[in-house]
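Asks: build me a structure from this.
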Amino acid sequence: MEEVKNTVYVYVDESGSITKTNISNNRYFIIAMLFTDNPTAIRRLFKKKISQLIKNDSKRKETLIKNKEIKGSDISESKKLQIYQHVLTHGKDTLELGIIVLDNNYATDKFIENHARAFNYLVQVYFDSCYRKHSKYMTGSGKIEILLDEQNVATGAKYNLEEYLNQQLTMSNPICDSFAANYTDSKNEKLVQLADFVANTFYRNIEKKDENSAENIKLWMDSLCGDDIFDFSEAHDIKLNF
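Replies: This next block holds a predicted model:
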């Protein structure tokens, strides 16, 4: 996306599933949303650390050449720590993180029967609540451009996210003048890849209770919109594991 003045850019990926299948191992669905008004700077920071990461790692270099990207699930939390530290040390002022967590135990069969509709609803509620009340980018005007990984949320989509958000959030008590939502292969956008890394880190922490993710979660806390995850469950009992 080409940078435009008075525009907030949002890069989105997810981890886990909206499902009732094998729920003991698939309890949580997580959406990571990276907000920035300077994507060029954040992209440059991420690319630099990825290049350093693979410089002396022939296996990861081969993966990058073959797949055009490294997935967050294929990299350790200790390696991610180096990337996150660099991005947040130099780019924190132009970055904000939104994390939506759905507990599938509370999801009804009706809710999960259409992934795209459920996804759009989760995003809309997040914007209407957490973003509206807490985001440093909330002005009530300008444009919000969202870029999502097509592999996850675009396949079979019957519900148009852009149209939905514009209907819900730009007419009455608007949070911006307009929304744009587009889909891309994550191979083509480094910041969607970074969103994938972050979604996977929070998934490992919440779903897997992975102790190695704790330090990375702590790093992101100061950048979280509202200083916490957006807990989309009836009991609001989802806990981060530090």
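Asks: drop to CA atoms for contacts and neighbour counts, all remaining ones
Replies: OK.
Asks: any idea how far N216 is from L81?
Replies: Distance, N216 to L81, by Cα to Cα, to the nearest Å: 6 Å.
Asks: is it fair to say N182 lies in a strand?
Replies: Yes: applying DSSP: H, G, I helix; E, B strand; the rest coil, one finds N182 inside a strand.
Asks: excluding covalently adjacent residues, which one is nearest to it?
Replies: Leaving aside its chain neighbours, N182 sits nearest to L147 (5.0 Å; criterion: Cα to Cα, 6 or more residues apart in numbering).
Asks: here is the second sequence; please produce its structure so I can put it next to the first one:
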Amino acid sequence: MIFYIDESGSINNHLSHNKHFVIALVRVLNKKSLKRSYKRFVSSNYDRLLELDKDKYHPKTGKLIKEGDKMFSNETFKELKGSQFDKEMKKSFVDFFSRKPSFELYIIKIKNSELTDQFCQNTARVFNYTIKLAMEYFIHRGYIPKEDCSLQLDERNEKTESRFFLENYLNTELSMNGTTDKKFDVTYYDSSDNNLIQIADVFANLYYSHLQTGGYKNELKKLEEAGILKFVFTFPKQ
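Replies: Reported below is the predicted structural model:
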């Protein structure tokens, strides 16, 4: 069992505009099929993706409002970044990947305003703790089986000193509390070298955008109806 994981937003309980932090977990059911879908999506939307990745300026002030060159380098494609997508491209992404489901999507929604200052002092602790709680919940409720599990994450979102903690933490906590005796393996990648982490990136940004604007209800419903979006785990619990 493999999960590809990325995030959107930041863990900070003192920013009024930053109410949530989102983690997307993509559980792959057919890796070969999903990789083919990824390649087809990029190739069929190449020109539009390139256009979206340009610097964006305010039409009246001329001020730079969105930096480009996140998905391309010298007009050569590097990776998908959900933060560069506009609303129409996000909708197209959902439409495309809902046609032939080869994965499941799980979302972790962290409510920043309900986190304590002490808890937020160590953002890696917040991240790791909620991953552990979510995995425990998914296993107990039967969403995912009790089997060895590989987690693949974007290395650019994790401090070097914290990278080896999550694997030991999951193996210790989930074994000691009786959740599972199976093993967890955690690996970090540069997302530009892992196209399935990029898919998690887009879904994390899409759900984060929905929390900000409420503008993606139809897309989330489509993912649910396709059997892709399995559960949204909220922390702290409602």
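Asks: ok, back up a step: between N216 and L81 of the first structure, which is the more surrounded one?
Replies: N216 (22 against 17; other Cα atoms under 10 Å).
Asks: tell me who's in contact with the counterpart of the more buried one in the second structure.
Replies: Under the alignment (TM-score structural alignment), N216 of the first structure pairs with E219 of the second structure. Neighbour list for E219 of the second structure: K91, V94, D95 [criterion: Cα atoms under 8 Å, 6 or more residues apart in numbering].
Asks: quick check: E219 of the second structure vs Y129 of the second structure, distance?
Replies: For E219 of the second structure, the distance to Y129 of the second structure equals 29 Å [Cα to Cα].
Asks: run a quick neighbour tally on the corresponding residue of the first structure for L170 of the second structure.
Replies: Structural alignment (TM-score structural alignment) places L170 of the second structure against L165 in the first structure. Neighbourhood size, L165 of the first structure [other Cα under 10 Å]: 22.
Asks: cool, S223 of the first structure as well?
Replies: 19.
Asks: that one: what's it in contact with?
Replies: K92, L95, E96, L97.
Asks: aligned partner of A195 of the first structure in the second structure?
Replies: Checking TM-score structural alignment: A195 of the first structure goes with A200.
Asks: what helix or strand is that match on?
Replies: Secondary structure assigned from DSSP states H and E places A200 of the second structure in helix 195-213.
Asks: between the helix or strand following that helix and helix 195-213, how many degrees?
Replies: As assigned by DSSP H and E, the chain's next helix or strand after helix 195-213 of the second structure is helix 217-225. Angle, helix 217-225 of the second structure to helix 195-213, by axes from the mean of the first three to the mean of the last three Cα atoms, to 10 degrees: 130 degrees.
Asks: the helix or strand following helix 217-225 of the second structure vs helix 217-225, what angle?
Replies: Under the assignment DSSP H and E, the closest C-terminal helix or strand after helix 217-225 of the second structure is strand 229-235. Put simply, strand 229-235 of the second structure runs at 110 degrees to helix 217-225, going by the same axes, to 10 degrees.
Asks: contact partners for the residue lying closest to F232 of the first structure once chain neighbours are set aside?
Replies: What sits nearest to F232 of the first structure in space, not counting adjacent residues and going by Cα to Cα, 6+ apart, is L102, at 4.9 Å. Contact analysis of L102 of the first structure by Cα under 8 Å, 6+ apart lists I18, Y28, F29, I30, D231, F232, S233.
Asks: ok now do the aligned residue in the second structure for A107 of the first structure, which residues does it touch?
Replies: Residue pairing (TM-score structural alignment): A107 of the first structure is matched to L115 of the second structure. Listed by Cα under 8 Å, 6+ apart, the contact set of L115 of the second structure reads N13, P236.
Asks: quick one: L115 of the second structure from Q198 of the second structure, how far?
Replies: Taking Cα to Cα as the measure, L115 of the second structure falls 28 Å from Q198 of the second structure.
Asks: where exactly do the helices run in the second structure?
Replies: Residue ranges of the helices in the second structure, as given by DSSP state H, are 31-44, 46-52, 87-98, 117-120, 123-140, 165-176, 195-213, 217-225.
Asks: after superposition, how close is the second one to the first structure?
Replies: Translated: helix 46-52 of the second structure. Averaged over the aligned pairs, helix 46-52 of the second structure sits 4.3 Å from the first structure after superposition, using mean Cα distance after the TM-score superposition for the first structure.
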